[in-house]
Structure formats: C-alpha cells, structure tokens
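J.: the sequence and its predicted three-dimensional model are supplied below.
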Amino acid sequence: MTDNNAATPKPGGKRLELTLRSLVLGCLLAVVFTAANTYLGLLVGLTFASAIPAAVISMAILRVFRTSTIWENMTVQTVASVGGAMSSIIFVLPGLVMIGWWLEFPFWQSVAICILGGILGVTFSIPLRRALVTNGGLPYPEGVAAAEVLKVGSRGAEQTESAVRENKSGLWIVVAGAVVSAGYSLLVAGRVFAGEAAKFIKLPAALGGGATGMGFGMQFALLGAGHLIGLTVGLAQLFGLILAWGIAVPLLTSPDTVTWLTAHGIP
C-alpha cells in the first residue's frame, strides 16, 4: 500500500527538506556528475544536464528511508545538478590559453575564478529569478520534466507503483552501466581491445588533392552521452562532423589553398 502522507507534513509538523542525508547524497552525486561532465567535455566538447539522472538516483536511494520526502529529493537533484554547471569551466580556462591571456593553468587563480563565478551565479539568480522564472513565461522543459519525475517517483499521493519499479530498475541500470564501462576501460588500458582507430587519406587531384581523415572510437561514455543529448543534438553533431572533415579540412589542405594562403602571408 502506498504511503500517501509521507511527503506531506502534518499540521504543525516539520517538513523534511534540508537534511543531512540529502546534502551528503547531493554532494556525492555532484562530485560524480562534475567529474563525468568534465571528462566528457574535454573528450568530445559537450556536457550533459544532470538534473533528471540525479533525481532518479536520489529517489531510488532515499526510498530506503521511510521518512524521505519529495522535498529531500528536490534538494538532492538541485545540489547534484551543479555538476553540469561547474564543469563548464573547462571551456573558459582553455579559452584563456587559446587567446593568449594565459600560458599555463595557475591552480589557485583557477580555484578563485571558480569560487567567484559560483558566488556571482547564485547572487545574480536571486534578483533575476522573478524576471526570468516567475514572470518570464519560459517553458524550461528540463525543469518541468524533473518536477514531473519527482512527483511520480517520490513518496506521496502522486507516486505510482510503476514509477517505483522504474526508479529501482533505473538505479540498477546506472550501476550495471558503470561496472561494464569501468571493466571495458580496464581492458582497453591493458590493450586487450583497441580503444580507437583512425585513418588519414589523401584525396585525388580531381577532388582538390587535399587530405582528410576518419576515426572510430568505442567508449561507453559516448554511448551514454548520445542517449542523454538525444537525436536532434546528435544529428547536429553529425552535420558538423561532415562539414568539418568532409568539406573544410579537404579544402584547407588542398595545394591550391595552401599556395594562396602562403602568397597572402597567412600561416
């Protein structure tokens, strides 16, 4: 039988929201998602939103406690979703090196930038919340989806047995995927399998005489990222791949282009 009152505070009672277990679990998930986002961002140049996966994991774990509430799950997913935001620093710091402002990565200066950036983000979110969220009329599809996931999966009147089973199976899928991915990475590190393969070719003179390449990498992290970003973003990346390696690189490496660039003093 479903406990319909677990997520609703009794009159005069105390609502469980900011608890030690929610903070600890949220911080652990934030560390995991930040590390995953940082690695994936440096590898393929994109990060994924962690609010919904964090909500699913949170509900599956906190269901062990009979007193867990939807507000605790909301706290966990809010803290864990910081992983997607903080990992964006991987695009800022390399940009400072690329434009010549930095020649190295000073550790404490980088830490200070991250801390100040986080404080500014939280500070600006307070006055801008009413303008952008409350009265903005924006759909925020990820936020709406995370709210629906929390409502149907947390303890309370709106939870369903199918959602409970789905949360449990989702947690086991996450654990099994992590174990399989770690095992495969160990096998690749031990050179049992080839992690990636690349082939560079020179085009015939009829096609400009340029060069291009083709690479293939097998990583479970990329499979997971592809599942999270969806078909639309995946097709956009495929179009960018074709545009870069099928058109731009052959044109820029053709002898005629190299000769023209050299004649105009462009390295």
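T.: Received, thanks.

J.: contacts and neighbour counts: CA atoms only from here.
T.: Fine.

J.: Leu171: how many residues sit nearby?
T.: Using other CA atoms under 10 Å, Leu171 has 18 neighbouring residues.

J.: ok, now Gly240?
T.: As a measure of burial, Gly240 has 12 neighbours, counting by other CA under 10 Å.

J.: next helix or strand past the helix or strand encompassing it?
T.: Using DSSP states H and E, Gly240 maps to helix 220-241. For helix 220-241, the following helix or strand on the C-terminal side (DSSP H and E) is helix 249-252.

J.: which positions within that following helix qualify as buried?
T.: Pro250, Leu251, Leu252 (16 or more other CA atoms under 10 Å).

J.: quick check: the gap between the first one and Ala80.
T.: Put plainly, it is Pro250. Applying CA to CA, to the nearest Å, the value for Pro250 to Ala80 is 43 Å.

J.: ok, second structure coming up, stack it against the first:
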Amino acid sequence: MSQDDRGRIALVTGSGQGIGRAIAQVFAAGGAKVMLATRSAASGAETQRLIRQAGGTAELLTLDLGTRAAAEQVIAATLDAFGGLDLLLHNAGIFPLQKLAELEEQTLDSTLAVNLKSCFWLTQAALPALRRARAPRIVVTSSVTGPRTAIPGLAHYAASKAGVNGFIRAAALELAEYGITVNGVEPGLIATQAMDNLGDAATLSRGIPLGRLGTPEDIAYAMLFLASPQAGYITGQTLIVDGGALLPENSQL
C-alpha cells in the first residue's frame, strides 16, 4: 500500500487527540496537506505542532461540528488555506454516558448532531470541491457499537453510529457517478483518553483475541488504505478494526 499522499489535501475532523490526531499525523507523514478541525484550541494546536515538527503541513480551525453552518465553515477554511479538497476524513464524535431512563434531550440531540448529521452537512458542503479532486475519498469513523454491538448507557451513541453506516452506503451510491468513494472504519476498543470511561485497559483486553486494546494508529492506517489509490474500487463499505473481539460466539470462549 502506497503511503505517498504528496499534494493531496485532507480535512481531518476531531483531530485534537486520540484517533483523530493519529489520522492527521499519518496522512501528514505521507505528504498530505492537512486541515485540522477540533473543538479544543489547545489540543488542536498540539496536533498542529507535532505535524509541523515532523516536517508536515497543517492548518487549524477550532469549532464544534454540531451545526450545518460549522460544516460549511470548515470546508470553506480548507479551500481558503489549500485551494482544494481531496480527502474528507470525518472522525469527530462524542459519546457521553447516559442510561436510557435518564437520557436528556440535549444529550440525544448533540450526539446525533455531531456524530450523524455532520456527515450530511460536511459531505454536502465538500461535494463541489471533491468533484474536482484527484481520486476523491470520504472516510468516516463509525464504531462497532451500534452496527454490531451495544453498551449500556450508550443507546444514543449506538443509534448515531448505526445511522453513520446507513449514510455511508447511501452516499456511496449517490456519489459513485462522480468517482467519489465513501467508506468507514468501525473501531473496537481503542486506547484513548475517552475510553477511560469504560474501564481499565487490562480488564477490557481480556475479551480481545489479540490480547490488547487497539491504538489510534491502527485506525489511522485502516483509513489510509481506504483513502489510497489501491482502494479505488471499494465503496459503501466499513472495515472492522477490533482485534478479533467480535469473532467468538460467546464472550467467555
């Protein structure tokens, strides 16, 4: 698989830390010019610093991708900074723990807005630029939670990610005529700061055949493949990256 992204322009959302930071670093290391979009100015600036320190190119926009206006803003900023867009790498997401019986309307609305509705608004805003791009790609971070599994307290998150997979399939059909592929990655348990809410790494790793949590780079390299020329005939698909956790029929096996 080629990792040469020289000259390609990538927008990476949710790139302040964890999986998003790894995605941004991996693509920048391959030569892509990266627009970072994140809610936290401090974490976004750190991602930018790391990329530039390694010799890469990155610009930063701080915003919350919970609205259509924000999606339009970040696409416009990418075009202003780099003059085009080849890769829409949508990783931004939230998963506040809240059991169904106590679920608040604001929690549900914000989860659906950031995790699901932003897929629509970003794609819509990016479409004119992607139609002009060389080997245009849309790759979205989905999850095994929702499409494959469930976790108590995350019904709202599960619903949003199941919706993301439906979006990926339908968008792939609609955008195929422009040569734009649309795919996703479904992470399992990944060692990020956000994962601390679910338990300690040693306990969580017991149910994973490969015996460890995934790393943010595991997801980033899966995205790198789906965005590569070698994946040009793949669209409407999601790639599960979970260390084999979904393979056993019984969790005790």
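T.: In hand now; what should we look at? On a predicted model such as this, the values are computed, not experimentally measured, just so you know.

J.: let me see the TM-score of these two.
T.: Once superposed, the chains reach a TM-score of 0.27 (TM-score structural alignment, normalised by the length of structure 2), with 105 aligned residues with a CA RMSD of 5.1 Å.

J.: quick one on the thing from earlier: mind putting the buried residues of helix 249-252 of structure 1 into JSON lines with distance to Ser110 of structure 1?
T.: Shown next, in JSON lines, are these (distance: CA to CA, whole Å):
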{"residue": "Pro250", "distance to Ser110 of structure 1": "38"}
{"residue": "Leu251", "distance to Ser110 of structure 1": "38"}
{"residue": "Leu252", "distance to Ser110 of structure 1": "35"}
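
J.: what does the helix or strand containing Ile57 of structure 1 contact?
T.: Counting by DSSP H and E, the element that carries Ile57 of structure 1 is helix 51-62. Identification of contacts with helix 51-62 of structure 1 by CA atoms under 8 Å, 6 or more residues apart in numbering yields 25, 29, 68, 73-74, 76-78, 80-81, 142-143, 145-146, 149-150, 153-154, 164, 167-168, 170-171.

J.: just give me the closest of the buried residues of helix 249-252 of structure 1 to Ile119 of structure 1.
T.: Taking CA to CA as the measure, Leu252 is the one of these closest to Ile119 of structure 1, at 43.4 Å.

J.: just to check, that closest one is in contact with Val258?
T.: Yes. Between Leu252 of structure 1 and Val258 there is a contact at 6.9 Å, judged by CA atoms under 8 Å.

J.: sorry, back to before: list only buried entries from the contacts of helix 51-62 of structure 1.
T.: 25, 29, 68, 73-74, 76-78, 80-81, 146, 149-150, 153-154, 164, 167-168, 170-171.

J.: for structure 1, longest helix please?
T.: The longest helix of structure 1 (DSSP state H) is helix 161-189.

J.: which helices and strands does that helix pack with?
T.: Secondary-structure packing of helix 161-189 of structure 1 (3 or more CA pairs under 8 Å, 6 or more residues apart in numbering; DSSP states H and E): helix 51-62, helix 141-153.

J.: quick one: the strands in structure 2?
T.: 9-13, 33-38, 57-62, 87-90, 137-141, 181-187, 238-241 (DSSP state E).

J.: tell me how many other residues surround Thr203 of structure 2.
T.: 10.

J.: roughly how far apart are it and Val74 of structure 2?
T.: For Thr203 of structure 2, the distance to Val74 of structure 2 equals 39 Å [CA to CA].

J.: and Ile51 of structure 2, by the same measure?
T.: Distance of Ile51 of structure 2 to Val74 of structure 2, given as CA to CA: 19 Å.

J.: which of the two has more neighbours?
T.: Val74 (25 against 22).

J.: ok, that one - contacts?
T.: Contacts for Val74 of structure 2 (CA under 8 Å, 6+ apart) come out as Ala37, Leu61.

J.: might one say that Pro187 of structure 2 is in contact with Ile219?
T.: Yes. In this structure, Pro187 of structure 2 is within contact of Ile219 by CA under 8 Å, at 6.7 Å.

J.: any shared contact partners between those two?
T.: Between them, Pro187 of structure 2 and Ile219 share these contacting residues under CA under 8 Å, 6+ apart: Val241.

J.: quick check: of the buried residues of helix 249-252 of structure 1, which lies closest to Pro94 of structure 1?
T.: Nearest to Pro94 of structure 1 out of these is Leu252 (CA to CA; 24.4 Å).

J.: please report how far that closest one lies from Trp260 of structure 1.
T.: Going from Leu252 of structure 1 to Trp260 of structure 1 by CA to CA gives 10 Å.

J.: sorry, back to before: closest to Leu186 of structure 1 out of the helices and strands packed on helix 161-189 of structure 1?
T.: So among those, helix 51-62 is nearest, using CA to CA, at 25.0 Å.
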